[in-house]
Structure formats: structure tokens, C-alpha cells
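**Q** what follows is a predicted structure for the sequence shown.
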Amino acid sequence: MDKYNLFLKTTIKRLSAMAAKCKANNNSSDARKYLQKIISDRKELKVIEQVLDILDEEKFLFQNISRTNLITEQDIVSKVWAPLLKKTLSVGGDLVRTKLGESISQYSQAEKQLQYVNMKHIKAFKVDIRFLYDLNGNEYDVGAGEAAKEAIDEAKILSDKSKLLREEKDVLDRILNTVIPEDDAKNAMGHTIQIKGLCAQVISVYLNPTGLYIAKPLFKIYFPASLLDLSDFREGLKNIFHFAHLLEDNAKLYESAMNSRKRRLSCIGSDYSTRESKQPGHSLLSLMKPTYYTPSNGNRTYSVFNHSNTHQSRKTPSPEPTVEENKLDADENGWVLMQDGKWFHHEAMITLDTSPYEE
């Protein structure tokens, strides 16, 4: 059994022991005493402690979860799912950060502006939760989430799912535009969590070798409605750890790509007539497709299906320059030798196929 699965198995067993104590007394006091004896600096056990805290502190929410006049979406996100997700992500060393409150991905915003170039006041999708990898002041999306109240109509659920599927495609596309090794590209996926009250579903999107973007439901997570239901959370706890692991894998793809570029750029000398051997882009780059964005005015008759202006349709099969790569180690004239052998000027935002120093 590998280390990760052993960790999961041990953690689930401890949850079962605490659930039995909660059920015997209908309170968390004995479970907390047991937890304090074994918790030490074990971050995974602090996730269980967080679950107990939520169940003890948010009784009004759980008792009225179906009453839409009393419970808001923000209640569900901020009091249940956000604390749980944040604590779970801390187990992996806070490689991934959560951002709450209907924010917009910079990548999606730029892509939508290219798609609707003749329209004003363009805004990409606002999502309730964004999962981010941070580097040098820049945000890189590794996942997204939407939340709805327990008693909500099917139209809202379908609308959220439609938004999330496109958002996670954008998450995937940006990763594919950043990584270089073939294996990294094949391992890249966009991940989302769709929340409805105390239930959440995790869906992943990947690009297959035929050029199809495929959405794959992975699992559901049911948060317990009371301490008496804690024993039923064993599968949910395993799945919440799995979701965090998937997000961290995406963050590590970015981390690896950025570190690779830094190492390569640090080896470039002043002799611009010599270059390292080019590393071709991975095979999925040529298969990527543009995302469809709903018109900002809400009128679908203004939809753009001719994506000639979008980044995906006008690029050639090679990784796009990243913000870090554009700025790092530019020479005194502002030129940077890119991974694909082209030259990029980070101030003029132009690219040359050959060296600017060649006649």
C-alpha cells in the first residue's frame, strides 16, 4: 500500500472511532478528548477537528438547511465548505489557496475579450470559489467551484454546471499552454466542485488524443447533517482529501513549468548566435479548441461562434510565454529567448522567429 493510501486508511479509521463516541453521547466532547490525545501536529486530524467545529457551531444552519428564506448560498460556502476545503488544503502545505466571493479568472477574462472584440463591458464568468496557485504576485487557476442552496430549482443547477464546465476547460487550457513535457500535458485536468447545500460533486475535464474535451464526474461528497451522521462521512472525508490532491497536482504542474523555464533562462549566455536545442510543444496543443462564452448582455443572438480572434485559434503548436518568462532575464534591449526558440519582447509584446541580432 502506498504512502497516500495508508494515510487515508489511518485517517478514516480515526474518524470512525470519533464518530462512535459522538453517537454514544450525542455530543463531541469525548471525541474531542480522544482527538487531542492523538492530534499532535498531524494536519489531517485537524481536518476532522474542523468538521466537529462546523457541526457544533452551525447547528442553526443544519436545522434550517432547506429553508431558503433563512439560509443563503454565502452561509453554505463560508460556514461549511470553505473552512473544510481550506483546512484540507493546508495538509498539503498550502500550495493551493481558496478565493471566495464571485471573482473572475484573468485568463477567462482575456479570452472572452478576444472573442467579443467588438463589444463593450466584457466580463467573464464570476465563480463562487477559485482555487489558486500563487507565484510572484500572479494567480494561476487550478480549479473552481459554485454553490447553491439546498432547496433550489433544476435550472440553477444546470446553469451552474454549464458555467463550471467551461471554467474548468479554461483552467485546463491555461495549464496546457504552460507545460511542455508530454507526460505533464496528458496528466493535466481541470477540476471543479459543484455544491448544493450539504452535497458536492467533483467533475474533471481532460482533452483526449482525438481533440475532444471530456467531462468526467469523479465522486460526490456528503457533509454530515449532525454528529450522529459522522460515521457516514468516511467516504466523504476520503473524497475531500482526493479533491485537494487533484488541485495540488495542477499546482505542481505550474511549479515545475516555471522552475524549468527559470533554469533554462539562467543558462543563456550573452552570445545570441547560440541557442539551446529547441523543445517542441506537446501534442495536445494542436488539438485545443476555444471556449464558448455567453454574451455579456445576456442576449444569445449576439453569440460569437467564429473564434478567429481567440488565443486558441490563432496560436501555433508551441507553449505560450508566461508572465514570468516574459520578464525574467531579458537582455538590455528587452529581448527574451523563449522555450520554443523564438524571441519575445516583453514591453513591445512582439515575437520574432529569428534572433533580433541576426542580419
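**A** Looks like it came in fine.

**Q** please make it C-alpha for all contacts and neighbour counts, starting now.
**A** OK.

**Q** assign the closest residue to Y302 other than its chain neighbours to helix, strand or coil.
**A** Leaving aside its sequence neighbours, Y302 sits nearest to P295 (CA to CA, 6 or more residues apart in numbering; 6.3 Å). P295 falls in the coil class when you classify it by DSSP: H, G, I helix; E, B strand; the rest coil.

**Q** does P295 touch F125 like I think?
**A** No: if you go by CA atoms under 8 Å, P295 and F125 don't touch, sitting 10.5 Å apart.

**Q** any idea how far A200 lies from Y206?
**A** 20 Å (CA to CA, to the nearest Å).

**Q** same check, this time on L230
**A** Taking CA to CA, one finds L230 at 33 Å from Y206.

**Q** for the stretch 201-350 of the chain, just list every one of the strands.
**A** Taking DSSP state E, counting those that start in this stretch, the strands of the stretch 201-350 of the chain run over residues 213-222, 335-337, 343-345, 350-352.

**Q** need those in JSON lines with mean neighbour count and distance to E182, can you?
**A** Formatted as JSON lines, those follow (neighbours: other CA atoms under 10 Å; distance: least, CA to CA, whole Å):
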{"stretch": "strand 213-222", "mean neighbour count": "16", "distance to E182": "17"}
{"stretch": "strand 335-337", "mean neighbour count": "24", "distance to E182": "22"}
{"stretch": "strand 343-345", "mean neighbour count": "21", "distance to E182": "23"}
{"stretch": "strand 350-352", "mean neighbour count": "13", "distance to E182": "24"}
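
**Q** now distance to N187 too, for those, in JSON lines please.
**A** Formatted as JSON lines, the strands of the stretch 201-350 of the chain follow (distance: least, CA to CA, whole Å):
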{"stretch": "strand 213-222", "distance to N187": "14"}
{"stretch": "strand 335-337", "distance to N187": "27"}
{"stretch": "strand 343-345", "distance to N187": "28"}
{"stretch": "strand 350-352", "distance to N187": "29"}
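
**Q** what's the closest of these to K289?
**A** Comparison of the strands of the stretch 201-350 of the chain against K289 by CA to CA identifies strand 213-222 as nearest, at 8.6 Å.

**Q** this is the other structure I want to compare:
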Amino acid sequence: MSLKSKSKVLKCLRSSLSCPDYWQLDHQQWTVIGYYKKLIEVNPTVTRRTASGLFVRDLEQLLVAFISDRDVKKKVETLRSELKKSTGILADFWNKHSESLRKLALENSLGDTQIESALKRKAAISIVESCPNISKPKRTRYRKNKEEVIPSIDGAELVECDDVFVADSDLSVGTMIKRIACNLHEKTDTTLTCRERKIMTSGLSSILDLSDDSFESQRSLFTDEQWTELHARYDTKFQIERYHLDTEVEDCLLIVCNTLELSNDYGCVLKFIRKTQDRLSSSMSKLSLQIVECILNVTHTYQYLLSQPSAKNVTELDYYCTIWSPIFLTLFANSDHVHVKAGESINASSTKNKKEVYSSSHIKAFKIDVRFVVDMNSTEYDAAVGECAKSAEDNKAIKDEGKLTREAKDALDMVLNRVDQDVSTNIWIIQTCGASCSMSILNLFDNGLYIVNHKHSFSIPKTTAQFKNSISDILCNLLTMKREIEKLASHIISDRNHIIDISFNRESYAHKINPKVQYMRDTYYTPPRGTKSKIPHHLFGPPSRLNINSNIPRSVLHQKVSESVDVGHCQGYDLYGYKQTKDGKYYNKYTKKITDEHPMQ
């Protein structure tokens, strides 16, 4: 392709490339570091993960545009390979840039106006005031600690820009959990309890774990009222429509349960289930009964595994291979997109991220017992991660959960770089202890604050009575998870349907960058043996690009359509995000719109 033709193509691509000025160079001069430097010049707030996503997207655009140019294609593939290898040069580059990001985060924290802070406190207090039974908050052992080490630059304290506030707190939730985590990190030379370590690792990974309601968890950082307020804020965001069993399946279960209750003949009911499967036309109905068959086999044949503690000396592998592997494999047996990967496998992306923090050789990230994997162009995306334990021994369960939430966060970061904004990106966390299973979900809603929310818990029934009472709920829980994982997988691999479009440079091939990519933060990884633990480079977020190039306070930026709102007459936001303005209208902080009437009045 001639230089004139290349110039014309790049001009056409200008609006779709994230850093169009850089690609004007001769393609032989293109480098990963060069792109990052140019991107930082344009947007000083860009982070490593955001920059990587933009770089990959630009390469996709170039590959499509120059499909017939072998030299450019070869260069693009070389750049892709360099990015995957994550060399020490790239790690050093972002290590140096992280200091600039921290300074920008500091500027962001100092830019908050008194009016904005007052509005946020009022918004939080209004929820509490609507509940007359709420008493004065009690202090917890981590709050107002005189020995607390607060992250700072030149003596000024850093804050997170999540803008999530609870009543009676001047700090955002993200700031609170991260400052406490940094404080605990300073004490890693001394012995931390298992729960203190989980508070540290979650906070340093920007994770608020609402699935752990134990009093020694992150809950200890808040009052009971504040913790309840956080649940009220996020529980609704994790609501998922529950799977409903077909009538044929419900009828079959009714017959099976009553037959077992009458005769306790497992062989008889298993024959009935298999015969019923042959008559069903719905694949999901057949799948439901196949799972019932798996559970009945365990209940009938492996009673010793259903006792706690077990009468025999059993291992974690015994529980997984006998109980959970048949269920999970059956659940995704006919899946076109998802397969179950067991046996302490490692996500390559997590290893790559850890290598950018620690320079030690033979770096490996989290070893996960079971992963629900989506393959896309030789890259593995985790839609769910799981750990298996042989008993609910406290420390082991806490360690597993702390590891799973961080692995789920890494999985979510990968998915956010792949899918568009309107896709539900819930990552499932599965934790089994013996014959019991707990399911939680991790997602990212606010800037720099990942949330974990518990969804379901169940146990494999030990008796006929337990089977009768719980089997429908167990099926609905498992099939709900399957449906949501399959839905996410279909979005991840959707580009496969447009591979032919590459040859014709069709617009449908390129996906848009998910704006939540800018919300992402780095993960805390356990240091290799003999290496000092490091706080993630990108722990506190910088201000948005708009804030860097403007002196306008964020309080104004957040109210683009609400210039008429008089702060002095606002009585705080109600539960639905509404507050009344001076002229009697209602402003909603979520939609950023003003209406004449409150919809709940």
C-alpha cells in the first residue's frame, strides 16, 4: 500500500482510534511504549489497564483497515505479542507513571468543594433519617485509629473518587477500606489474623465484600447502620430474575419426592427420571432432571460424604470428584461457549498482572480449583471461579474467599475490556465446603470500588425429607447461574460471528470501549517467597480527564442538567435519589434530570 493510501486510511480511522496522532508515524516506528507515552500526553489520567484496552482496540482497528498490507499486519501481530509477554520494560514504565497517577489522585482529592461534600453527607444522612429506629453509630475498633497510616503525597492525604458515602462519615467508602488496608499492610511484618489479612487484601484490591457479614470482616470498619445502608444500596443492583422450572419438571419432582417418601426406593425413582427425560422435548427440562439424577446418586451412594465431620478420612478431591464435578460438568455439558476447567489452573492474565508488580522469576498468580472458562481467540475469560474445601474450617474458608474475590476481580477486568457497556458483567464466585455450596457475584458499579454480593447457599440433601424440601431451590439456583454465565459468554464471543467482516472492513466488527474500564483498579497479589509485599500501583484513582483540563469543581460536573438546583434548599436525597429544588420540582442524581412530580407521591 502506498504512503498516500495509508494516509487516507488513517484519516478515515481518526475518529475511531483512541490515539490517532501516534499512528501517523511510519509503522516500523510503532512500539508499545511509544503508544503509551503519546496516550499519556493526551490523557495524563490514563492507567495501565485502561491504556492496554485502548491499545488492543486500536490494533484491531488497524488490522481490519490494513487487511491487505502484509507489513502492517506483521507489525500489528508483533505489537500484540509484546503486549502479552508483559516485559520488564513495560512494568518499569508503569511503575514510574504510577507516581504521577498518585499525584493526580491527590489533586482530585483537594478539588472537592465544601458544597459537594455537604451534599454527599446530606444524601447519606437522608436515608438514615427516614428510619426512626436507627440509633447513634457505634465506633468500631478500626475507626479513628490514632496509629492509622494514611496514604499521602507531600503530607496531603489521598482519597478515592468513588463518591459512595454513608451517614456520619466524611470519607467515601472506597477511601475508608483502602486506608485501613494500607494501615494493615504496614503491619505485615507482624502477624495478622486471617480475617485482618482478608480486610487488607480486599481493600488493597478495591473490593468491598458485602457477601461476608461476619463481625470481624470489612463490616467491622462500619457501624451496623452504615453496613445496612451499603446493603440497601447494592443488593438491588445484583437482583437477577430467578430461573423457573418447567411444569413437566415440577410434576416429575413431585412424583419422585412422594415415591421416595413412600418406598425409599432410589432405583425405582432413577428409572422414572430417565424415562421422563426421554419424553421431554426441552433441553433445559432434560438438563434439570439430569442434575436431579446426579444429586440422587450422591444421596443414595455416598452418605458418608454428607456427614460433617465425615466418618471416613476424605480429601477435598473426594468431595469435588464425587459431588461437585458431576454437577458442574452436567450443567455445562452441551454448552457451545463454556467449559469447566478443574485442577488448580491459573489465569494467564492474573500471572501477567502479577509480573508487573514483582520482578522475581517464576511468577505465578492464584491457583484456582475450578474455573468456568470462555475461550475467545486462544484467550481464556473466566465467567466463574470456585474453590473446594473438605470442611467449613474457618481460616481455610476465609482464605479461599479472599483469594476468590481477587481472582474474580481480575476476571471482571478482562471481561470489561472485551464487552460493551450495556452487557451485564457479573462474575460468579463458587465456594464449596464438603457437601455445601455458596454462590456470590462480583461486579463494578462505582469508580474504583468493586462489590461482592451473596446470592445463594445450599447443601446436597442427606435424607428424603431434605431432598423433598430443597431440590427445587437447588435446581433454580444452579440453572440461574448457568443462564447468566451463558449469557455473558455469548457476549464475549460475539465477535466470532463477524470474522468475515474483517476482510470487508465492516463497522460491526469493532466493539466500543466500555466506560467502566476507567473505573478499574489494580489487584493486590501475595508476594513470592522472600519478596517484600507491595501495594498496587493504581490503588487510588486519578480524576477524570475532564477534571484535569478544567477548573470546574466536580460538584458542577455531576450536575450538567441541574444548574437550577439551589443547594441551600435541598434537604438531601431520598431513597430513590430524588431531592426537592427551590421551585418545588424534583432532581434525580441518577438520571441527572428534573421532573415536576415525585413518582412515589
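**A** Arrived safely, thanks for sending. Since the structure is predicted, the reported quantities are computational estimates derived from the model, not experimental observations.

**Q** need the counterpart of E167 of the first structure in the second structure.
**A** Counting by TM-score structural alignment, E167 of the first structure lines up with E407 in the second structure.

**Q** give me the neighbour count for that match.
**A** Residues lying near E407 of the second structure (other CA atoms under 10 Å) number 27.

**Q** wait, isn't it in contact with D369?
**A** No: counting by CA under 8 Å, D369 is not a contact partner of E407 of the second structure; they are 11.6 Å apart.

**Q** okay, and the common contacts of these two?
**A** Common contacts of E407 of the second structure and D369, defined by CA atoms under 8 Å, 6 or more residues apart in numbering, comprise V385.

**Q** which residues touch the residue of the second structure most remote from its centre?
**A** Centroid-distance maximum for the second structure: S263 at 47.0 Å, with CA atoms, centre = their mean. Residues near S263 of the second structure by CA under 8 Å, 6+ apart: none.

**Q** what is the equivalent residue in the first structure for it?
**A** Per TM-score structural alignment, S263 of the second structure is aligned with N25.

**Q** could you do I492 of the second structure as well?
**A** Matched to the first structure by TM-score structural alignment, I492 of the second structure sits across from Y254.

**Q** which SSE is the equivalent of L253 of the second structure over in the first structure in?
**A** With TM-score structural alignment as the criterion, L253 of the second structure lines up with L15 in the first structure. Taking DSSP states H and E as the definition, L15 of the first structure sits inside helix 3-25.

**Q** would you pull up how far that helix lies from the middle of the chain?
**A** Remark: helix 3-25 of the first structure is offset 28 Å from the chain centroid, using CA atoms, centre = their mean, to the nearest Å.

**Q** and for stretch 262-280 of the second structure?
**A** Shown here is stretch 262-280 of the second structure, whose average C-alpha point lies 41 Å from the average C-alpha point of the whole chain (CA atoms, centre = their mean).

**Q** cool, and stretch 75-90 of the second structure?
**A** Mean-position distance between stretch 75-90 of the second structure and its chain equals 26 Å (CA atoms, centre = their mean).

**Q** ok, now how distant is A489 of the second structure from S335 of the second structure?
**A** 10 Å.

**Q** please apply the same query to N264 of the second structure.
**A** 34 Å.

**Q** what's the answer for I177 of the second structure, then?
**A** 39 Å.

**Q** same check on K355 of the second structure?
**A** For K355 of the second structure relative to S335 of the second structure (CA to CA), the value is 33 Å.

**Q** the more surrounded of those two?
**A** Of the pair K355 of the second structure and S335, K355 is the one with more neighbours under other CA under 10 Å, namely 22 against 12.

**Q** what lines up with the more buried one in the first structure?
**A** Match for K355 of the second structure (TM-score structural alignment): Q113.

**Q** and the strands in the stretch 51-200 of the first structure?
**A** With strands called from DSSP E, counting those that start in this stretch, the stretch 51-200 of the first structure shows them at 97-104, 126-135, 138-148, 190-196, 199-207.

**Q** highest mean neighbour count out of those strands?
**A** Counting by mean count of other CA atoms under 10 Å, strand 190-196 has the highest mean neighbour count of the strands of the stretch 51-200 of the first structure, with a mean of 26.

**Q** what does K198 of the second structure correspond to in the first structure?
**A** So, by TM-score structural alignment, K198 of the second structure is left unmatched.

**Q** burial check on K198 of the second structure, number of neighbours?
**A** 23.

**Q** so it sits against A397, correct?
**A** No: the criterion here is CA under 8 Å, and K198 of the second structure misses it with A397 at 11.0 Å.

**Q** H282 of the first structure contacts P181, correct?
**A** Yes: the pair H282 of the first structure / P181 is scored as a contact, 6.2 Å apart, by CA under 8 Å.

**Q** how deep is L52 of the first structure tucked in, by neighbour count?
**A** L52 of the first structure has 22 nearby residues by other CA under 10 Å.

**Q** surely it and S28 touch.
**A** Yes: using CA under 8 Å, L52 of the first structure is in contact with S28, at 7.0 Å.
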